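Visitor: Following is a predicted model, sequence given first.
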Amino acid sequence: MADCTEYLALLSSDNKEIVRESAFRAGEDNCVEAVPKLAELLKTNHLGIQEAVDSSLRKIGGRETVEAVIPLLRSDEAPVRNLAMDILREVGNQDMPSLIDLTLDEDPDIRIFVADILGSTGNLLAVQPLCEALLKDPEVNVRYQAAVSLGELGMEDATPCLNKAINDEEWVQYSVIEALTKIGHTSSVNALVKALDGASDLVASMIIDSLGEMGNVKAVTMLLKRMADAPTALRNKIVKAIVKILGGKSLTLLSDDERERFREYLLVALQDEDEEIQDAAIQGLAFVGGEEASSGILHIAGGLDQDRDQDRLRLIIGFLAQIGLTDALREGLLGEDQDVARVSVQVLSQIAPAACTEEDCVCQVLMEAFWKAALPVQRQIVSVVAAKGEEQSKDFFIRVLNEHEDGTVLKSAVYLLGEKLRLPEVVDQIFPLMDHQYDDVKEAALEACIAIDGPEVKARFQEMFGSAEPIRRLMATYALGKLGPMENLDILTQAVEDEIPDIRKVAVEALAASGGDDAVWRPLILHRMSDESKDVRLTVIEIMGQHYDEEMIPHLIDALNDEDDWVKVRAMDALGEHGTPEAAPLMIDMLNNSNRFVVMKAIEALGNIGGSEAFSALLEVTNSDEYELVSAAEEAISKIQEM
């Protein structure tokens, strides 16, 4: 390791790389003696050297570094000054007296620089000199920077001098208000409110925003008194601040007169172009609003984009629901503006109880509006009422089922009447929908009839299985598998031999899920191991894995020779998951398969099976040049070692 004397010599080298490396090492070895030379090198027009010097001076730090870097603040080169300031922001607190002395420097630029640096020290000793600069320095930019730095420090000790400076020039006022906001001391509330009297519109706006951010309830009374005489734009800002301080619910605690006046101000603020003011007005009106408020808020919500503004829209819908059912919502449902109608349904869905009853007004409003609304709104309405509807909604949905043609609307009706209420009386209307042109309507009708169940439904599905249409046989097979596979064993036995692969697959799944006698359904399923359809064979493999026992092992091992790689992989998964040692030899053979994925799965399965044969084979794989195979083999070997 070189000593500091050697570094000093090397730092004077003509070789830039030697200088850069020596500068870096001087910092690593904390060579305080090198600080003056390092500071001098900051002026070098070489980025590598500057970076090394910058790093080392920060590491060494201390009074020596502060004193050596301060003179660079007077450099004519802006990059050098900026480097010096960055370093002093980090280490300046290690020599506060040297920095504080600069607050009285004759050069106003130096005073600005040091005011900036003091804000980064995090040191209480910086507060007094910054306050002196804020209140007494003749240069406005020094005073501005002093206020900024006091805000950065965030110490309450700065509050008195910031309160005094609130009436300075407008440029300084900006930074003073921001600093007071960051500190948030109670004593600043009076000072800020008093400053409103002589403030420009811009400064007054900043003060009001500051009071809102500070959130001190003490400001509310003073702000309320100023609302009547304030211009509209400023009054809207006050509305925002008060709502921010109190929250919406606390507005209800104002006196009747105050609450009514404030409600009027909120309605005006609702028209402001500033979204934050609008949102504050909406929040307040949710608790003290009414019919007029609901109408205004609904108009704003209708103009929002459902995707781009979804977070804001969600909040507004919640506030509209807080106001409750109004004529504005009733009219919005049936108005020409489809965006407003859409929002109206969303609001009413939140107002409606979890379950609609005869006494519930909201669900009744939705059902009455349904037949007069446009189709997109009808879809919304029927979805809401279906989710919340009970027996009392039955007649409405039966009419929908009989008179409407839209697939989305029909699905909601089918869901409520079939899956939810399970009404046998609607089977005649729902069953024909399994021949609907849209698959999702077919599926809804199928699930509804399964939910209704009963002898009549089963008889219909048994009859349906005799159809020449594959889709009808498929639905019948699925339904009868759900409604009692053992009761319908004859039909399911026919289904596993159907010419359509999907029907065979559904029948196999139904039999396996029956919970009946294994001796009955296992032969039917195992016979499908030779099915011409890969999907059927995959289903059989998955079932064998789920019902794994000694009887299944030979069939799963046979599946390793299947012509389809996916069938092989699923068989390997099942055998590996259950640690079947009989499968190891074939798995080892699979390591030479041309399909990389098959090889990876064989490695994984051998790791699960374990044993000496698997271990030796996996060791061989680790000699491969292919990283993925080696990594998988090492992981599998680790698993075997943990067994």
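Guide: Done, it's in. Owing to the predicted nature of the structure, the values given are computational and were not obtained by experimental measurement.

Visitor: can we go C-alpha only for contacts and neighbour counts from here?
Guide: Fine.

Visitor: just checking, A373 touches E331?
Guide: No - using CA atoms under 8 Å, A373 is not in contact with E331, being 10.8 Å away.

Visitor: okay, the two: which has more neighbours?
Guide: With neighbours defined as other CA atoms under 10 Å, A373 and E331 compare such that A373 has more, 19 against 15.

Visitor: Run through the residues that contact L83.
Guide: 42, 54 (CA atoms under 8 Å, 6 or more residues apart in numbering).

Visitor: Now A605. Nearest residue, chain neighbours left out?
Guide: G576 (4.2 Å; CA to CA, 6 or more residues apart in numbering).

Visitor: Might you report the residue contacts of that neighbour?
Guide: By CA under 8 Å, 6+ apart, the contact set of G576 is 604-609.

Visitor: switch to 10 Å and redo it
Guide: Listed by CA atoms under 10 Å, 6 or more residues apart in numbering, the contact set of G576 reads 570, 583-584, 587, 601-610.

Visitor: of the residues you listed, closest to D625?
Guide: Within the set of the contacts of G576, I603 lies nearest D625; the separation is 15.6 Å, counting by CA to CA.

Visitor: List the contacts of that closest one.
Guide: With CA under 10 Å, 6+ apart as the criterion, the residues that contact I603 are 572, 576, 587-588, 590-591, 597, 609, 614, 617-618, 621, 629-630, 632-637.

Visitor: From the contacts of G576, which land in helices?
Guide: Counting by DSSP state H, the part of the contacts of G576 found in helices is 570, 584, 587, 601-609.

Visitor: circling back to that earlier point, any common contacting residues for A373 and E331?
Guide: Here A373 and E331 have A341 as joint contacts, going by CA under 10 Å, 6+ apart.

Visitor: If we ignore the residues flanking it in sequence, what's nearest A617?
Guide: With CA to CA, 6+ apart as the criterion, A617 has its nearest non-adjacent residue at 6.6 Å, and that residue is I588.

Visitor: residue contacts, the one you found?
Guide: Here I588 is in contact with 599, 602-603, 605-606, 613-614, 616-618 (CA under 10 Å, 6+ apart).

Visitor: Just to check, E582 is in contact with I609?
Guide: Yes - under the criterion of CA atoms under 10 Å, E582 is in contact with I609, at a separation of 9.3 Å.

Visitor: structure B:
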Amino acid sequence: MENNDSMREMLVSQDPYLRRDACEAIGDGRMEEFIPALVTALRDDDPGVREASIHALTSIGGEKVASAIAHLLGEESAVLRNIGIEILELLGPDAFMTLAGLLDHEDDDIVKFAVDIISNTREERSLSILFPLISHRNPNVRASVAVCLGRLKSPEAVPVLLKALEDTEEWVRFSAIEGLGLVRDGRALEPLIGLIKTDSGLIKEAAIDAVAKLSSIEDAVAVLATLKPMVRKGRSFSTNGIVELMEKVFSPGSDFRPSLEFKKTYFSFFSKAFEDEDRHGKLKALRGLALLRLPAGEGIDRVFCFIEAQNELDEETEAFLVDTIVALSGRRLLPELKENLKQGSKCLRIIVKALGEMKLAAAVPVLQHLVARVAKNEMREIVVALESIGSTSSIEVLYQFLESSDGHTRKIAARALSSLAGPSAVSSLFDAVRRESYRDVMEEITDSLALIPADSVRKGFIALLEADNEQLREMGARGLGAIGDEEALDVLKKAAKDTSHNVRKAAYKSMARLGIPYAIDEIVKGLNDDNDDVKLSVLKGLGGWSGEKIKSALVHALMDRNIWVRYHSVLLLGELGEHDVEGLIIEKLVKDEAPVKAAAARALERLGATESVDILMQFVDHPDPSVRGAVESAIESLRC
């Protein structure tokens, strides 16, 4: 009782934070006796209080809340009405009986709100009480009922929805059509086709969209055949609906073989739609043209026209246009494609992608001819297309790209040659590494070489370790780790003594990548290197390793002068999962610098070191946010 009195005082406090706290506490406690007070709080001037009261009411839930909220649907304030709708929807099944009781309310708006909420909660038991409302005096209610019945997707609703097609109000008929499209029951097919034939405007468009949704492949064939005479006479239909029907009749499971007359009829339809409609409609029309696959690339000029009219294209649209060109060209190198490439229009990049998708060897000379006059981005697309084509002639051109002025193009060419030419490309790729001046490109070519299963690759990497150029020696060490050859260990041991710290880094990293247990003695030697970057590289390579030798090396590294070496050593000790190092980690928490303290807290959490909680508590107010965050997380986890 005392607690309840305190809550009531907080709910009427002048401080909105106290009012909000009260709502939250009531919700957490699911205190039903405060439902009326929470409903009152929905009118609070403070948005935080209103939000808290909504959460509290939905947390309490049940029919009592629904009953207490229902009257908000009749409020003049749209804000309060929307709050009422939101809560009733969130209550779900608990609100059903309350909503059912509103369906015969004298206020038509409240009836409509109740139907809409039932529609969103998808309560199937509402069918029997909704059916009579399809004859409600208010057309807005009838329309909402039609959509609601559709969302419930019950076959029992079909006769009621078919009856609603005869409603005197167009909006109700439109909603009934929408409902039938959602139910997708074949019984609606003929009545809807009848509407397509006899009605116009909004009803006709809705009917064809609904027919497209509920038609099987066989139904779609029959519908398109029925519509064909009307299409030929110039009657307009929903482009989206016709395309959806077309996708069904031309789907993989269909044995439909259209006549030339059929194709030409719908080609004219889509061509007109392309001219008349907005951007979305034009894309739909292009999809329809692509499905028809008329000979000689008919319709491909519309694709070019569309591209030229755009300021920019997103990736999804670009991919769609590539697929459309492939379909309309019949996977042939049409004169229109070559002409557009020759002109260097906006279409160039998309056509290049399409040629790659078609894998046309005949396109290689055309692509090669473009190289001298395209920008870097377009050149990269040409390389990707040549890789996709994968013919002998495309491989020959790819070798030329290893000497491109664009580093990214050289990367793509190397990757393509490693997969297409394999061992025969080894010599050229090593030559490319030797003359390369950019590290990232060297690394890409090295990694591409490592993918080629040939002994010449291993020998080539070993040879690089003898080069005067330290970057080449580094690539040799990198490559040997990438190919995963255990025989490379002795060579990598030698490389770990190189005068260049970058070569030593690569050597230790590669030894770790080999994953050979007996290599551990050599790997941990890297933790004594005089270069911090080498030590950090070794620590990163040790992730996932375990064993006494690893633990001993990490414990030794806790004394390193470099803070980040100590940091990673602490984290790795935590990952080892061995509790005998907890004392050392606690010492780091207490005595080391902030980053290491944070690492120590995370390591203790990982180890499940419950006895460290009292010590961790000493750092909950540490000035460094990374330390506070790690400590709080560790304490929360260890106390569970």
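Guide: All right, it came through fine. No experiment lies behind these values; they were computed from the predicted model shown.

Visitor: The residue nearest to A617 of the first structure -> the second structure?
Guide: Residue correspondence to the second structure (TM-score structural alignment): I588 of the first structure is matched to I586.

Visitor: can you pull the contacts of the closest residue to R50 of the second structure other than its chain neighbours?
Guide: The spatial neighbour of R50 of the second structure that comes closest, neighbours along the chain excluded (CA to CA, 6+ apart), is L42 at 4.8 Å. The contact partners of L42 of the second structure, by CA under 10 Å, 6+ apart, come to 49-54, 57, 69, 79-80, 83-84.

Visitor: And L539 of the second structure, how far from S569 of the second structure?
Guide: Using CA to CA, to the nearest Å, L539 of the second structure is found at 7 Å from S569 of the second structure.

Visitor: Looking at those two, which one has more neighbours?
Guide: For L539 of the second structure versus S569, neighbours defined as other CA under 10 Å are more numerous around S569 (30 against 25).

Visitor: how about that one, what's its match in the first structure?
Guide: Using TM-score structural alignment, S569 of the second structure lines up with A571 in the first structure.

Visitor: Can you report how many residues lie near the nearest residue to its match once chain neighbours are set aside?
Guide: If the residues on either side of it in the chain are set aside, A571 of the first structure comes closest to L556, at 5.6 Å by CA to CA, 6+ apart. Neighbour count of L556 of the first structure, defined by other CA under 10 Å: 26.

Visitor: Which residue in the second structure aligns with L556 of the first structure?
Guide: Looks like L556 of the first structure aligns to L554 there (TM-score structural alignment).

Visitor: just L8 of the first structure next, same as before
Guide: Under TM-score structural alignment, L8 of the first structure pairs with no residue in the second structure.

Visitor: and L8 of the first structure, what is it in contact with?
Guide: By CA under 10 Å, 6+ apart, the contact list for L8 of the first structure reads 19, 22-23, 26, 31, 33-38.

Visitor: Tell me the buried residues within those residues.
Guide: For the contacts of L8 of the first structure, a burial check counting by 16 or more other CA atoms under 10 Å picks out 19, 22-23, 26, 31, 34-38.

Visitor: that older thread, what about the contacts of I588 of the first structure, which one has the most neighbours?
Guide: The most neighbours of any of these, using other CA under 10 Å, belong to L606, which has 32 neighbours.

Visitor: what sits against the match of S569 of the second structure?
Guide: A571 of the first structure is in contact with 538, 540-542, 544-545, 553, 555-562, 565, 577, 583, 605, counting by CA under 10 Å, 6+ apart.

Visitor: Only whichever of the residues you listed are buried, select them in ChimeraX.
Guide: Applying 16+ other CA under 10 Å to these leaves a buried subset, and the ChimeraX line that selects it is:
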select :538,540,541,542,544,545,553,556,557,559,560,562,565,577,583,605
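
Visitor: Farthest-apart pair in the contacts of L8 of the first structure, please.
Guide: The span of those, defined through CA to CA, is set by V19 and E33 at 15.7 Å.

Visitor: Helices of the stretch 401-550 of the first structure, start to end?
Guide: If DSSP state H, counting those that start in this stretch is used as the criterion, the helices of the stretch 401-550 of the first structure fall at 407-414, 427-430, 439-452, 455-464, 470-482, 489-495, 501-512, 518-526, 534-546.

Visitor: and of those, who's closest to V53 of the first structure?
Guide: Where the helices of the stretch 401-550 of the first structure are weighed against each other on CA to CA, the nearest is helix 534-546, at 66.2 Å.

Visitor: I'd like to know which elements that closest one is packed against.
Guide: Packing partners of helix 534-546 of the first structure (3 or more CA pairs under 10 Å, 6 or more residues apart in numbering; DSSP states H and E): helix 501-512, helix 518-526, helix 552-559, helix 565-577.

Visitor: redo that, cut-off 6 Å
Guide: With contacts defined as 3 or more CA pairs under 6 Å, 6 or more residues apart in numbering; DSSP states H and E, there are no secondary structure elements packing on helix 534-546 of the first structure.

Visitor: which residues sit against that helix?
Guide: The contact list for helix 534-546 of the first structure, computed with CA atoms under 6 Å, 6 or more residues apart in numbering, reads 505, 529, 567, 574.

Visitor: Tell me the one among these nearest to S412 of the first structure.
Guide: In terms of CA to CA, no member of the contacts of helix 534-546 of the first structure lies closer to S412 of the first structure than K505, at 29.0 Å.

Visitor: Look at R143 of the first structure and tell me its secondary structure.
Guide: Per DSSP: H, G, I helix; E, B strand; the rest coil, the secondary structure class of R143 of the first structure is helix.

Visitor: quick one: what's aligned to it in the second structure?
Guide: Using TM-score structural alignment as the criterion, the counterpart of R143 of the first structure in the second structure is P139.

Visitor: Right, I'll leave it there.
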